[in-house]
Each structure stands twice: as structure tokens, then as C-alpha cells.
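In: my questions concern the predicted model and sequence given below.
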Amino acid sequence: MILTVTPNPSLDRTYEVPSLDRGEVLRATGDRVDPGGKGVNVSRAVAAAGVRTTAVLPLGGAPGILIAELLTAQGVDVTAVSISGQTRSNISLAEPDGTLTKINAPGPELTPEESLLLLDTVRTHSGAADWIACCGSLPRGLPPEWYADLVARAHDAGARIALDTSGPALLSALPARPDVIKPNAEELAEAVGRPLATLGDVVKAAEELRALGAGAVLASLGADGQLLVEESGTYYGTAEAGAVRSNVGAGDASLAGFLIAGGAGPAALASALAHGAAAVRLPGSAMPTPADLNPSAVTVTQDVPLDLPLSEPAQRSNRQRQARRA
């Protein structure tokens, strides 16, 4: 069983538009509503693969009720922590060429009592989980050290932890020794405080985070594939995705694929790549089913091309990183 924790979930509305023209009335050619948040998407992808999953998340107001209903309909067991604030709603505008414009709301502010209840709820359900995926930004009211506390509590219950967050929350959690972390190239560059221009730079940065406490690093590199750096070795993989329809939730589907396949080694990396490539071919934040996967399009090797330049070097401004993080 894979348990997910999403401290700042959302109700995601995606509109497909012919083009994004500022100041004009845009007429959508398609739309969908999905339960959102990185951990929520991991649970959706796990459920779509036919594996049992429980999503622990704070929910409030009408959006919270709808999120729980949508997740239950998709086969996800929902353990909701009731909060006084209203769960946020996000909007995405998807253009035909795959360009995505996102508007992420800040979300509610959790009280100290709600924060503690969320931690206690995760601890209560940790014993039944093979993996706990802790994912996404922290809402207002939770300090950067909150994930570190959660990781420590979950480890005490014997569960393995996958952490997908960034910035101070990521760095604060490393001393608690999460079993695997999943940064993208920009988040990895931010964590080590320097730009990453080649695959070799990514390997060095991943090793630095392992030295700080991460058991393994699963780095998402967009069109350049993924890199797994763990105790058994370093593995690099790519996948032919084809036409990109939407990349919303693709990284979350990738993490789900990694955990479903055991969360370690080249086979798990191949599963991560197959799930991520399948997700970008789907609309909105739809999660892939086994029928959507194409394992033959995936290549994984231990012969890592360290001199390979990244197609989009991770050296964007902090302002851009902050805008993309939530």
C-alpha cells in the first residue's frame, strides 16, 4: 500500500484553448476538473495502476468536499483532516503545442492544531504503508521543518519515505533521512546553490544531497530524461513521449511508477519513465493506466553520459522557481 500526504491540495480546473491572447475572451475547446496536488496525483496514478493507495490531506469548504468525491470515484481511499479554511482552486490553460499557463492559489492557512492533527493522522496510518510519498508545497501555517517532523514520525512506524518538495522544506528534511527525494533540475540547482548545465553536474548535485541525508535521488530532467543516484549505483534513462498534450502531473505519475516498481534500481527508473511519458500524452492532469504505457519506448543505462548538456540548463531566476514550485 502506498500512502500519500499532500499538505496543500487543490481542485484543478484545466481549460484547453486555441491560443493564449491577453485581454481577449478565450473560448475553451475542452475542459476538465481534477483533484490536484502532487501527492494527490501520485495516489491517482497508483490507483490507476490497480495498486492500493490512501491519500491523507487537509480538506475544507466545497472544494474539499468535491476533491474527496473525485478521489473516491477514482479508487483512492481518502483520509481527510478537516480544516476551517477552504481548500484552494487552481486554473491551468493548455495550448495545442503543449504550452501550459498555470495559476496556483496560495491555499488556506493551517492552525497549529490542524498541523498537529495532520501529523498524527499520518503517523496513525503509517504502519500499513510500504511507502509514504510526502509531496508538494507547504501551506501557510506550516514551518519548513514540518516535513522533517513527518519523515521522522513515519520512519518510527517503519515506513519508507519518498519526498517531493523543494526549497527550505527540502533542505530542512534531509537530516531526517528520507529514503528517496525527487527534485527536478531547477529544484536540484536551487538546493546546491549553483546552475547545472550537464548531466555530470546533476550527478554531483545528487551526491551532495545524498551526503546531507537523502537515501537516493530521482532527478526529473524534463525532455532530457531522468537520473537515479542511489547506493547501488547511478542510472540514466530516457523515454520517447511523442506529442505532448499536457505536462500537469507528469512528474507525479513518474514518482508513482517508481514506487509501484519497488522504489529502487533500474527497473523502478524504467517504470518512472514509462509513467511520466504516458502522462504528458493525456489531457489536463489525467493519470495513465497500464494500457497507456509503452515500456518499449524506455531506455535505461548505467553508462551515464556525464558530458551531455541539459537542453534547458537549470539556471532560471529564483523568482521563476518560486512561481513554478507550488
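Out: Okay, I see it. None of the values given here were measured: they were computed from a predicted structure.
In: when you work out contacts or count neighbours from here on, use the C-alpha atoms and nothing else.
Out: Noted.
In: how close does the closest residue to Val304 other than its chain neighbours sit to Ala270?
Out: Among residues not flanking Val304 along the chain, Tyr236 sits closest, at 5.8 Å (Cα to Cα, 6 or more residues apart in numbering). Distance of Tyr236 to Ala270, given as Cα to Cα, to the nearest Å: 9 Å.
In: my guess is Leu259 contacts Ala129. True?
Out: No: between Leu259 and Ala129 there is no contact under Cα atoms under 8 Å: 11.7 Å.
In: and here is the other one:
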Amino acid sequence: MIVTLTANPSLDRTVTLQGTLRLGAVQTASDVREDAGGKGINVTRVLRGSGVESRAVLPLDPEDPFAVALRAAGVTAAPVAVHGAARANLTIADPEGVTTKINLPGVTRTAEDAAALIDAVVAACAGARWLVLAGSIPPGLSESFYVDVIRAVRAAGAPAPRIAVDTSGAALRAAVESGAPDLIKPNEDELAELAGVTLDPGAPLPEQVAAIATRLVPARVGSAFVTLGGDGAVLVTADGAWHGTPPPTRVRSTVGAGDSSLAGFLIAEERGAGPEECLRSGIRYGSAAAALPGTQAPTPTDLLPGDVPVRALDHP
């Protein structure tokens, strides 16, 4: 069982244009779709589509139409009753897969909402192998909310699950500084922001990312799985560092690709794979998601053909 927490879920609306986005112009859409979204929910959708048991904890107003989209996606949910509908995020995609994304802040949550979410996560984690804390923290909650969740889960008495964190900014910094997560999954920009450094566009990206991540692993986090978009991904553990290259991919939408990468990584880990194969699986699932429109959850039948070469990187 893998439990996910999405504290700030969203109804993801994706509009696909017939041509390139032109600011200030009136354009025609060729397609529109809606998906139950939010990073943790996306992870659960991919896991369940690949036969891995997963439960999604999220705040949900009983009157919110988001519940319909959640059921349609086949998500096994542990909803926490709150007031206020989930936010709606808008993605505009052109035929070449270039996306423009507009994210709303979400409903302001209370201390009572936070306590109820933490209680629900602790209950859901009984017997779980992993807990995934994913996405932004809604307005009203502290940037250390994920740290509070981690501490509550680890203090619950039963063997605690391993904890993966996929967020950014102040929430990621707090989790790394005070939460000691077992895995983080930033992209290269989020990792650089976390470390307070600037990436050098003239230097090889995988090597730069590995060098930054080794400052954190294993001193503050167990491992770092860093997604690099079209450049693949880097995995850094206490035992080594590796870079994987994705198969040829015709990108249709990058929304949710990072979430699918994390799910792919966990699918392989759940099945006992080593670090290189976990990296490979994460890249395959992320590439498959990028090749699908909207925020669709790739299944094993969507995985792209072609090799995913993995090479070892220098590791201090």
C-alpha cells in the first residue's frame, strides 16, 4: 500500500489549441478535458493503473463536483470533510505540446482542517510501505505542514512508512531541514532553489544536479530523484548516482509528467527493483505521461518503446 496526501487538490482543465498560443488573440480550441488532479492524486491514479494499491487522502467538500471527477478516475480516496470547493487549474496546450499553466491558490484552510488531514493520514498509513506528500500547501496552513505530518506519522507507534516529498519552495525547504524524508523528487530548478545555487547553462546538467543532490544525501534526505524534463532524470542515493535518458517522445502535455515519474519510480521500488531500474521506470512513466493529452495517468500499455540508457555518475 502506498498512501498519498494532496492537501491542495485541483480540477485540471486542459484546453488544446489548433495552433500556437498568441497573446491577446482569439483562438479556437480543438479539444478540452477535465481530470481530477493534484500531485498526490495523480500519483495514486498511476499506481492503481499499474496494479499497485494506493489510497489518496485529500480535503473534500461533500458538495464539491470534484468528487464526481475523482470517482470517474477510479481513485480510492480517504476524503476529509471541509468547506470550499477544490481549485481549478487551467492548462493551455498547443499542437507541439508547449503548455501554459495557470494555477489558482486554492481555498484557505484552517488549523482544524490541518489537524483533520493529519489524523486521516496517520490512520491511512497503518501497514503502508510509502507515504507520498505531494503538491503545494493551501493558503492558511504553515509551510511546515508536511513536517507536522511526518512527525505525526512517525510518532504513531506502528512501523512508519517511508516518506517521499514532492513539493517546492518553502515547503520543500522545511521538509528537508526538519523532516528527514526518505526521498525527494524535485526538478532541477526546484533543487537549485532549495540549495540556493544557480545552474550553469554551459555545464552538463546531470552532473550539476548530482553534485547539488550529494550535499543533501544522505545527511538530510535518504535519496533524491530529480526529474530533468527532456534530459531524463538523476537519482542520488547514499551508494551512488545515476543519470537516465528518456526514450524518443512526442510531447503532448507535460502536466503531471513529474507525478507520473515519481509513481513509476515507486512502482519499481515496490516490486523490489534496484536503484537503476527504479530510475528507468520513473523515466518511462514520465515520458508516457508527456505523450498523453491533459493530466492523464499512464498505464503499462502507454509506456513508450525504446531503451532508457542509465549511466553511473561520479559520486563522492
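Out: Nice, I can see it. On a predicted model such as this, the values are computed, not experimentally measured, just so you know.
In: who touches both of Tyr236 and Ala270 of the first structure?
Out: Common contact partners of Tyr236 of the first structure and Ala270 (Cα atoms under 8 Å, 6 or more residues apart in numbering): Val300.
In: looking at those two, which one has more neighbours?
Out: Counted by other Cα atoms under 10 Å, Tyr236 of the first structure and Ala270 do not tie: Ala270 has more neighbours, with 28 against 25.
In: show me what that one aligns to in the second structure.
Out: With TM-score structural alignment as the criterion, Ala270 of the first structure lines up with Arg280 in the second structure.
In: on average, how far is the helix or strand in which that match is found from the matching bit in the first structure?
Out: Using DSSP states H and E, Arg280 of the second structure falls within helix 275-290. Compared with the first structure after the fit, helix 275-290 of the second structure shows a mean deviation of 0.7 Å (mean Cα distance after the TM-score superposition for the first structure).
In: ok, Leu133 of the second structure to Phe145 of the second structure distance?
Out: 10 Å.
In: ok, Trp130 of the second structure next?
Out: Distance of Trp130 of the second structure to Phe145 of the second structure, given as Cα to Cα: 18 Å.
In: what about the strands in the stretch 51-200 of the second structure?
Out: 54-60, 77-81, 87-93, 99-102, 130-134, 162-166, 183-184 (DSSP state E, counting those that start in this stretch).
In: could you tell me where stretch 87-95 of the second structure falls in the first structure?
Out: Under the criterion TM-score structural alignment, stretch 87-95 of the second structure matches residues 88-96.
In: contacts for that stretch?
Out: With Cα under 8 Å, 6+ apart as the criterion, stretch 88-96 of the first structure contacts 9-20, 63, 100-108, 245-246, 284.
In: tell me the counterpart of Arg194 of the first structure in the second structure.
Out: In the second structure, Arg194 of the first structure lands on Val197 (TM-score structural alignment).
In: common neighbours of Leu259 and Ala129 of the first structure, please.
Out: Shared contacts of Leu259 of the first structure and Ala129 (Cα under 8 Å, 6+ apart): Ile2.
In: distance of the residue nearest to Thr214 of the second structure when sequence neighbours are not counted from Val209 of the second structure?
Out: Closest residue in space to Thr214 of the second structure, ignoring its immediate chain neighbours: Val236 at 6.8 Å, by Cα to Cα, 6+ apart. Val236 of the second structure sits 9 Å away from Val209 of the second structure, going by Cα to Cα.
In: what about the two, which has more around it?
Out: Legend: neighbour count by other Cα under 10 Å for Val236 of the second structure and Val209, higher for Val236 (28 against 25).
In: please compute how far the match of stretch 87-95 of the second structure lies from its chain's middle.
Out: 17 Å (Cα atoms, centre = their mean, to the nearest Å).
In: for stretch 182-199 of the first structure, same thing?
Out: Computed by Cα atoms, centre = their mean, the chain-centroid distance of stretch 182-199 of the first structure equals 16 Å.
In: quick one: secondary structure of the most centrally placed residue in the second structure?
Out: Centroid-nearest residue in the second structure, with Cα atoms, centre = their mean: Asp259, separated by 3.3 Å. Here Asp259 of the second structure is recorded as helix under DSSP: H, G, I helix; E, B strand; the rest coil.
In: just checking, it touches Gly286?
Out: Yes: the pair Asp259 of the second structure and Gly286 passes the contact test of Cα under 8 Å, sitting 7.5 Å apart.
In: and the residue nearest to Val304 of the first structure, what pairs with it in the second structure?
Out: Counting by TM-score structural alignment, Tyr236 of the first structure lines up with His243 in the second structure.
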